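1. need a structure here:
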Amino acid sequence: MSQNVTAVTQELVEPILEQMNLELVDVEYKKEGKNWFLRVFIDKPGGVDIEECGQVSEQLSEKLDETDPIEGAYFLEVSSPGAERPLKTQADFNKYVGEHIYVKLYEPMDGEKEFEGTLVSFEDETATIEIRIKARKKQLQVPFNKIAKANLAVTFN
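-> This next block holds a predicted model:
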């Protein structure tokens, strides 16, 4: 059910975002406690503001009311993905080369399943991530299909 809801929502929101020159980052449909939440994360270079989130929410809400893909009550939230935005697609990885990222793998590599470092490159469906082990730097070649979850990571210098 939640797969269908996210797919329908994505279909409905794409034209709205295209018209406003915004990018769809992610759609989630989750139950938290007793309530269901439909969350739409949007972005653009320099970030989105509350007005843009409000406009998208209003237009998407109308479309959802028309098509009515969700049974029962839910809360619609439209927001920015924040500083630690998820990297979901290969295009995301290409876009954020040079950035500090966090990656969680499906299975261990070098005895570890989680890494944080700089995304050096993304070529041939492989992310090259430079990690630091004590004082040494090491580059890992991580195939895209081995990545369970990835997002930008905030660093404090």
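
2. make it CA atoms for all contacts and neighbour counts henceforth
-> Noted.

3. I16 is in contact with Q59, isn't it?
-> Yes: applying CA atoms under 8 Å as the test, I16 and Q59 come out as touching, 7.3 Å apart.

4. tell me which stretches of the chain form helices.
-> 2-19, 50-67, 90-95 (DSSP state H).

5. now for the shortest one, which elements pack on it?
-> It refers to helix 90-95. With contacts taken as 3 or more CA pairs under 8 Å, 6 or more residues apart in numbering; DSSP states H and E, helix 90-95 sits against strand 112-123.

6. residues in contact with the strand it packs on: which ones?
-> With CA atoms under 8 Å, 6 or more residues apart in numbering as the test, strand 112-123 has contacts from 93-94, 96-107, 127-132, 153.

7. one more time with 7 Å
-> Contact with strand 112-123 is made by 93-94, 97-105, 107, 127-131, as judged by CA atoms under 7 Å, 6 or more residues apart in numbering.

8. run this one through as well so I can compare:
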Amino acid sequence: MSNHVTSVTERLVQPILEEMNLELVDIEFKNEGQNWYLRVFIDKEGGVDIEECGQVSEQLSEKLDEEDPIEMPYFLEVASPGAERPLKTEADFHKFVGEYVYMKLYEPIDGEKEFEGTLKSFEDSTAIVEIRIKTRKKQLEIPYQKIAKANLAVTFN
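-> From the prediction side, this is the model:
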């Protein structure tokens, strides 16, 4: 159900975003309490503003009403991914080299499955992440296919 909704939403929202020079970051369809939420996260260089989110929401809402892929009542939210934007594709990893990231892996590297550090490079489907262990820095090679989840992280120095 959720996959069907997100794939239909992606197909409907993509042309709207292309026309506005915006990028699709993520789509989620989830139940929270008694309500269902369809959330579409969009971005562009320099970030998106509330007006752009409103325009996308309005146009997408019309398309969803026409096609009506969701049986139950739901709330549509179009938003910026914020400071902890998810990294979903290899292109995202290329784009955010130099940024501080959080990664959760499918299988451990050096006995750990979660890392935070600076994304130093992304070549040949491998992320090089510089992590800090107490006072020393270490670079890890993390194959893309081992990454279960990744997002930009906020760091406090």
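
9. sorry, back to before: turn the helices of the first structure into TSV, including distance to A148 of the first structure and mean neighbour count.
-> Formatted as TSV, the helices of the first structure follow (distance: least, CA to CA, whole Å; neighbours: other CA atoms under 10 Å):
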stretch	distance to A148 of the first structure	mean neighbour count
helix 2-19	17	15
helix 50-67	28	15
helix 90-95	13	16
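
10. does N35 of the second structure touch L76 like I think?
-> No: here N35 of the second structure does not reach L76: they are 11.0 Å apart, not a contact under CA atoms under 7 Å.

11. out of the two, which sits in the more crowded spot?
-> The residue with more neighbours, out of N35 of the second structure and L76, is L76; 17 against 11, by other CA atoms under 10 Å.

12. surely the more buried one touches L38?
-> Yes: here L76 of the second structure reaches L38: they are 4.9 Å apart, a contact under CA under 7 Å.

13. give the residue farthest from the middle of the first structure.
-> Here the first structure reaches farthest from its C-alpha mean at A135, the gap being 31.2 Å by CA atoms, centre = their mean.

14. and that one? What does it align with in the second structure?
-> Applying TM-score structural alignment, one finds that A135 of the first structure aligns to T135 in the second structure.

15. give the contact list for its match.
-> By CA under 7 Å, 6+ apart, the contact list for T135 of the second structure is empty.

16. ditto for V40 of the first structure
-> So V40 of the first structure contacts D26, V27, E28, E77, V78, S79 (CA under 7 Å, 6+ apart).

17. so for the second structure, the centremost residue is which one?
-> Geometric middle of the second structure (CA atoms, centre = their mean) lands on P86, at 3.1 Å.

18. isn't that residue right up against N151?
-> Yes: contact criterion CA under 7 Å: P86 of the second structure and N151 qualify, at 3.9 Å.

19. report how many residues lie close to K146 of the second structure.
-> Neighbours of K146 of the second structure using other CA under 10 Å come to 16.

20. go on, L105 of the second structure?
-> Neighbouring residues of L105 of the second structure were enumerated by other CA under 10 Å; the total is 19.

21. repeat for the one 10 residues further on
-> With neighbours defined by other CA under 10 Å, the count for F115 of the second structure comes to 18.

22. and it, how far from N3 of the second structure?
-> 28 Å (CA to CA, to the nearest Å).

23. same check, this time on P15 of the second structure
-> Distance from P15 of the second structure to N3 of the second structure, by CA to CA: 19 Å.

24. again with S61 of the second structure
-> From S61 of the second structure across to N3 of the second structure, the span is 18 Å (CA to CA).
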